[in-house]
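In: Any chance you can model this:
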Amino acid sequence: MDSIQNRINAFVKLGAFLSQFSQEKIEKKQKIAHNELFFDGFKHQLKIAQENNSWFTKENILFAVSSWSSALTKENLDAWLADNELPPVTPKRVAIVMAGNIPLVGFHDFLSVLISGHSVLVKQSSNDKHLLPFLAKYLEYVEAEFKGNITFTEEKLEKFDAVIATGSNNTARYFEFYFKNKPNIIRKSRNSVAVLTGRESEDDLQRLAEDVFTYFGLGCRSVSKLYVPRDYDFNNFFNGMFVKKEIINNAKYANNYDYNKAVYLMSLFDLLENGFLMIKEDESYASPIATIFYEYYENEVDLKIKLHQDKEKIQCIVSKGFIENEIDFGATQHPKLSDYADGVNTLEFLSKLS
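Out: I've put the predicted structure just below:
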């Protein structure tokens, strides 16, 4: 492929195309490149993606699409790439094994490989296989140099030079064995936590509800665990969560809520709940749907040490003036391009392939 500028421009056009699909409305705009070819087709793909995976509601898909539309601006892409020296590369074929927990979850890896000048071989999750191939066609149409450099496969991965694979802790062990002879980034399960002090405002906790409930809590950036001081008043927490009470109207979420509540009650676990969310004292980071785990902390120093020791299990820490690299309440699902999954700089990895 030729210049990096052409590649940036292609993704900027894709961002403009995606700007037509927001949670507020889906509306065809003027002066969007190749809209007559792609607008109706993408609208149809959104519908198919919903039908294929009942966790992929229209609202959640459009949230993901809007997030990428906001990220793919000339200003954002230039700033991201300015932080990473991207030398001219001898193009390699990079395989990406994608998760399927939230819509377009593998897009950052896809973007990183192509913007670096490599070609991409994508193995998608069956849970999220309708949106990205269509957007890839759009990119190929906008920038001829992408043609022949984007491949999707459902078969065994073959003929690739490096790999980025995301999966559960179990699949990661398989990936580490299977891809041990190739340069690789292997990602395991991670979860996000919030550290509360009891001094949070109502607005902070309402914003935290976004971190808890967006994508039904299925993303690695979704908060699934709270750390609270010993005398914490959970009424404040539940009051903040109340802005998301409508989530129980989703049948699949409601089924999970009922099922998990029944399991907890039969097991005689202590839990607090408000009709759409349960909280349970538990040391684990990964909580089931409709449940948040919590743990008490005695002092902040010990908690900081614990979070540091467990950093391989944690994607984001949401707090207010508690720890470096913390994320603001309500911001976990709005990552910048430079917010790399697991803290591994994908562009740096890709720039060193030779």
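
In: From here on, just use CA atoms for contacts and neighbour counts.
Out: Will do.

In: other SSEs contacting the strand or helix carrying F17?
Out: In the assignment (DSSP states H and E), F17 maps to helix 4-18. Here helix 4-18 touches helix 58-71, helix 74-82, helix 107-115, helix 131-142, going by 3 or more C-alpha pairs under 8 Å, 6 or more residues apart in numbering; DSSP states H and E.

In: out of the ones you listed, nearest to K352?
Out: Closest approach to K352 among those (C-alpha to C-alpha): helix 107-115, 12.0 Å.

In: Identify the residues contacting the closest one?
Out: 4, 7-8, 94, 96, 119-120, 132, 146, 164, 337, 346-347, 350 (C-alpha atoms under 8 Å, 6 or more residues apart in numbering).

In: Give me the subset of those that lies in helices.
Out: Members of these lying in helices (criterion: DSSP state H): I4, R7, I8, L132, T346, L347, L350.

In: Name the residues of the helix holding F17 that are buried.
Out: Residues of helix 4-18 classed as buried: 4, 6-18 (neighbour count, 16 or more other C-alpha atoms under 10 Å).

In: one more, for comparison:
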Amino acid sequence: MTLETKKSVFVELGKFLSQFSEDNTIKKPNVLNNDPFFDSFIDLIKLSQSHNGWYTPEHVYFSIQSWAKALTEENLNQWLSAYSIDTTESKNVALILAGNIPLVGFHDFLSVLISGHNVLIKTSSNDQHLLPFLAKYIIAIEPKFTDKITFVEGKLENFDAVIATGSNNTARYFEYYFKDKPSIIRKSRNSVAVLNGKETKEQLIALGEDIFRYFGLGCRNVSKLFVPKGYTFDAFFEAIFEYQDVIHYEKYANNYDYNKAVFLMSNFKLLDNGFLTLKEDKSPASPISSVFYEFYDDINELQTRLESESEQIQCVVSDKLIENSIDFGQTQHPKLWNYADNVDTISFLLTT
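Out: A predicted model of the protein is given here:
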């Protein structure tokens, strides 16, 4: 297949996904293979929460819409314009996927196929249905993908390279197990926000999106705030109040109750608004329903520190206080060229 053919298939996938949203799912004319796939996808979305309790319809629809917006001809052309792909020799690339948020491994899946390789996929037990469904849709559009996509239930075998995502503990296992193969091994990361007290209410509301989307389970979710000495959290708590309904979700509420109890039994000082706790802590990784914070004295010193800790940080959010930071509310809207861990997956695949 030519690169143009592969791109056209994913553009069609984007058109298919664009039909599905939480408030306005509409079957559109001229979408390829709609009849055999449209109703089935709606049923799968409805069942997602039974497969994984964190995959609420709201969050699944959000992920679907994010990919629908990403998979346009313009975005694919911009992303791939820097690479020479059609000359690539096809190899077998194994993917070991995470399952913390819906379709979290789709970018790796897309990257392997668009670069001309074959993909062997070991899904997470927490996300075993969405990606296989989209793979079937892709194959229906272009049957030549049939021999290029394989889902593996048992042991991964006969692969030339691997991209594996897991916790810091599993990453050590991956690094040992795949030491003789070209690999990208992704570890746990977190995102942080840097405030100076001059943020508008609208910016702080958008920060709430960075915190609460996917219940905070993604590496792009903000789990740590850096604030100047003397900062008070009144404006922050007022702004995020509109996310209060999160506490009505049982799994989140259970985590809130448990983590709050653990903190209080340990005599930690907490700030609490009834659905989120704030705890002063140097760690970048906070548990679900909690955000850590830390005071800073000098923004330049903080910039240096964040650079030195870059291997632990996925995104930095601020109002241009930190170089290369992301605007409030944008952490869960990465572009195709925003690679996880800042590792260029396409370059890796083209040089493997």
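
In: Compute the distance from the centre of the helix holding F17 of the first structure to the centre of its chain.
Out: Computed by C-alpha atoms, centre = their mean, to the nearest Å, the chain-centroid distance of helix 4-18 of the first structure equals 21 Å.

In: do the same with stretch 125-134 of the second structure
Out: Its chain's C-alpha centre and that of stretch 125-134 of the second structure lie 15 Å apart, by C-alpha atoms, centre = their mean.

In: how about it: buried residues?
Out: Buried residues in stretch 125-134 of the second structure (16+ other C-alpha under 10 Å): N126, D127, Q128, H129, L130, L131, P132, L134.

In: so what corresponds to the third one in the first structure?
Out: With TM-score structural alignment as the criterion, Q128 of the second structure lines up with K129 in the first structure.

In: How about the contacts made by its match?
Out: Contacts of K129 of the first structure by C-alpha under 8 Å, 6+ apart are A49.

In: Now tabulate the buried residues of stretch 125-134 of the second structure in TSV and tack on distance to V262 of the second structure.
Out: As requested, these are exported to TSV (distance: C-alpha to C-alpha, whole Å):
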residue	distance to V262 of the second structure
N126	26
D127	29
Q128	33
H129	35
L130	35
L131	37
P132	39
L134	41
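
In: so the match of Q128 of the second structure, which of the three states?
Out: Assigned by DSSP: H, G, I helix; E, B strand; the rest coil, the conformation of K129 of the first structure is coil.

In: still on that earlier bit, of the buried residues of stretch 125-134 of the second structure, which is the nearest to I64 of the second structure?
Out: L130 (9.8 Å).

In: For that closest one, give me its contacts.
Out: So L130 of the second structure contacts L44, P102, L103 (C-alpha under 8 Å, 6+ apart).

In: And the ones in helices among the contacts of helix 107-115 of the first structure, which is closest to Y264 of the first structure?
Out: Closest to Y264 of the first structure out of these is L132 (38.4 Å), distances taken as C-alpha to C-alpha.

In: Roughly how far does that closest one sit from R187 of the first structure?
Out: 20 Å (C-alpha to C-alpha, to the nearest Å).

In: V89 of the first structure too?
Out: Distance of V89 of the first structure to R187 of the first structure, computed by C-alpha to C-alpha: 24 Å.

In: M241 of the first structure now?
Out: M241 of the first structure is 30 Å from R187 of the first structure, where distance means C-alpha to C-alpha.

In: residues near M98 of the first structure, how many?
Out: 23 (other C-alpha atoms under 10 Å).

In: isn't it right up against T171?
Out: No: the criterion here is C-alpha atoms under 8 Å, and M98 of the first structure misses it with T171 at 11.8 Å.

In: now for the helices and strands packed on helix 4-18 of the first structure, which one comes closest to F213 of the first structure?
Out: Judged by C-alpha to C-alpha, the one of these that comes nearest to F213 of the first structure is helix 58-71, at 10.5 Å.

In: Report the mean distance between the closest one and its aligned residues in the second structure.
Out: Here helix 58-71 of the first structure, set against the second structure after superposition, deviates by a mean of 0.3 Å using mean C-alpha distance after the TM-score superposition for the first structure.

In: Report the buried residues of that helix.
Out: 58, 60-71.

In: Same question for stretch 260-272 of the second structure.
Out: Those would be K260, L270, for stretch 260-272 of the second structure by 16+ other C-alpha under 10 Å.
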